[in-house]
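Student: coords please:
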Amino acid sequence: MSTTLDHFDHPAWLTAAGTLAGYGLVLLFLFLLLFVAPYLVFPA
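Tutor: Reported below is the predicted structural model:
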């Protein structure tokens, strides 16, 4: 199992994972700000 995961120990994989996680957090924040917050502030 260790030999198959050795391909992913390059710093570029960590950078890619961090970038995707960062974009995911930004998208989640914007979704909450633009869609959930108005629904809570102005209940239907």
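
Student: hey, let's count contacts and neighbours off CA atoms from now on
Tutor: Fine.

Student: what separates Leu34 from Thr19, distance-wise?
Tutor: Leu34 is 22 Å from Thr19, where distance means C-alpha to C-alpha, to the nearest Å.

Student: now the other sequence, so there's something to compare against:
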Amino acid sequence: MAIDLSEFDHPAWLTAAGAGIGYLLILAVLTVALFIVPYVVFTAL
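Tutor: Just a heads-up that it's a prediction; the model follows:
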């Protein structure tokens, strides 16, 4: 059974993947900035 992946060559898929990766990256940075950094600062005191 051959699967045709040519339907995923449209630029909209690249845009959607980029948006998803960007969202996850921003979410990771905010999580570190809002939770990990204060935890490290307060445990060091």
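
Student: For the residue nearest to the spatial centre of the second structure, what is the enclosing helix or strand?
Tutor: Residue closest to the mean C-alpha point of the second structure, counted by C-alpha atoms, centre = their mean, is Leu24 at 2.0 Å. Taking DSSP states H and E as the definition, Leu24 of the second structure sits inside helix 11-31.

Student: ok, now Val37 of the second structure?
Tutor: Counting by DSSP H and E, Val37 of the second structure is found in helix 37-44.

Student: Packing partners of that helix?
Tutor: Helices and strands touching helix 37-44 of the second structure, by 3 or more C-alpha pairs under 8 Å, 6 or more residues apart in numbering; DSSP states H and E: there are none.

Student: relative orientation of it and helix 11-31 in degrees?
Tutor: Inter-element angle recorded for helix 37-44 of the second structure and helix 11-31: 20 degrees (by axes from the mean of the first three to the mean of the last three C-alpha atoms, to 10 degrees).

Student: thinking again about what came up before, report the mean deviation for the helix holding Leu24 of the second structure after fitting onto the first structure.
Tutor: Mean deviation of helix 11-31 of the second structure relative to the first structure after superposition (mean C-alpha distance after the TM-score superposition for the first structure): 0.3 Å.

Student: what does that helix rub up against?
Tutor: The contact list for helix 11-31 of the second structure (C-alpha atoms under 8 Å, 6 or more residues apart in numbering) is empty.

Student: now it: how far from the chain's centre is it?
Tutor: For helix 11-31 of the second structure, the gap between its own C-alpha mean and the chain's C-alpha mean amounts to 5 Å (C-alpha atoms, centre = their mean, to the nearest Å).
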